[in-house]
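**Q** Got a sequence here, can you model it:
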Amino acid sequence: MVTGIALVNVERKMLRQATEELLKLNGVTEVYTVAGEYDLVVMIRVNSNAELADVVTTKMTKDIPGIVRTRTMISLQADAKVDLCQFYNSKNYTQNQIFV
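**A** The predicted structure is shown next:
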């Protein structure tokens, strides 16, 4: 699994709509509204670097109105209390699952 962390700037009036559209994209697992230099942090989990590139360069920036700029990082290693690969590939996970 390839994990991308996208830092996103969005036109203020489009923030809610952009968030909803991002959550519809295959591979986007979480969207966080944050304070600071960026408006959103988008977690993307896909099978390959090519898929990550497609999500970021086409689906996010060209297909979703209001996105002004993105900066994407690729995770080299993930440490978590749960097996993330197993969790995101499980039948119990749904794209719109909410984390508490």
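**Q** CA only for contacts and neighbour counts going forward, please
**A** Noted.
**Q** Just want to check the distance between residue 63 and residue 80.
**A** Residue 63 is 32 Å from residue 80, where distance means C-alpha to C-alpha, to the nearest Å.
**Q** More neighbours: which of those two?
**A** residue 63 (13 against 7; other C-alpha atoms under 10 Å).
**Q** what about residue 55, which SS state?
**A** helix (DSSP: H, G, I helix; E, B strand; the rest coil).
**Q** need the contact list for it.
**A** Counting by C-alpha atoms under 8 Å, 6 or more residues apart in numbering, residue 55 makes contact with 25, 27.
**Q** Residue 15 versus that one, what's the distance?
**A** 18 Å.
**Q** To check against the first, give me the structure of this:
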Amino acid sequence: MVTFIILFNIEKRLINTVAEQLVDIEGISEVYSVSGNFDLVAIARVRSNDELANLVTEELLPIEGITKTQTMLAFKAYSRHDLDAMFAI
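**A** Predicted coordinates for the structure are as follows:
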């Protein structure tokens, strides 16, 4: 499984609409509205880089309102939440 973080700039009037469309795409597990330089952040989990390429070119490209994206590959996950779940009885 390969995890990517995709940062989005969205036309302000379409942020909610785009978020709802993103969460329905297979491979995107979470979408967050955020403060700062970007409007939305999506977590994508796919089996291969080819699947990510397809997600970006076939699924994201047609969505109206996306003005810019930045995609980052996650190398390793660190999560206290996951550790707590493993040791919970």
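**Q** what about the helix or strand hosting residue 15 of the second structure, how far off from the first structure?
**A** Using DSSP states H and E, residue 15 of the second structure falls within helix 15-23. Its aligned residues in the first structure lie a mean 0.4 Å from helix 15-23 of the second structure after superposition (mean C-alpha distance after the TM-score superposition for the first structure).
**Q** could you give the angle of the helix or strand just after that helix to helix 15-23?
**A** Next helix or strand after helix 15-23 of the second structure toward the C-terminus (DSSP H and E): strand 28-33. Relative orientation of strand 28-33 of the second structure and helix 15-23, computed by axes from the mean of the first three to the mean of the last three C-alpha atoms, to 10 degrees: 170 degrees.
**Q** So which elements touch the following helix or strand past strand 28-33 of the second structure?
**A** Downstream of strand 28-33 of the second structure, the first helix or strand assigned by DSSP H and E is strand 40-46. Helices and strands touching strand 40-46 of the second structure, as assessed by 3 or more C-alpha pairs under 8 Å, 6 or more residues apart in numbering; DSSP states H and E, comprise strand 2-10, helix 15-23, strand 28-33.
**Q** Any chance you could list what contacts strand 40-46 of the second structure?
**A** 1-10, 15, 19, 22, 27-34, 52.
**Q** which of these are buried?
**A** Listed as buried from these are 3-10, 15, 19, 22, 27-28, 31, 52; burial here means 16 or more other C-alpha atoms under 10 Å.
**Q** could you measure the spatially most central residue of the second structure against residue 71 of the second structure, distance?
**A** Computing the C-alpha centroid of the second structure and ranking residues by C-alpha atoms, centre = their mean puts residue 42 first, at 1.8 Å. Going from residue 42 of the second structure to residue 71 of the second structure by C-alpha to C-alpha gives 9 Å.
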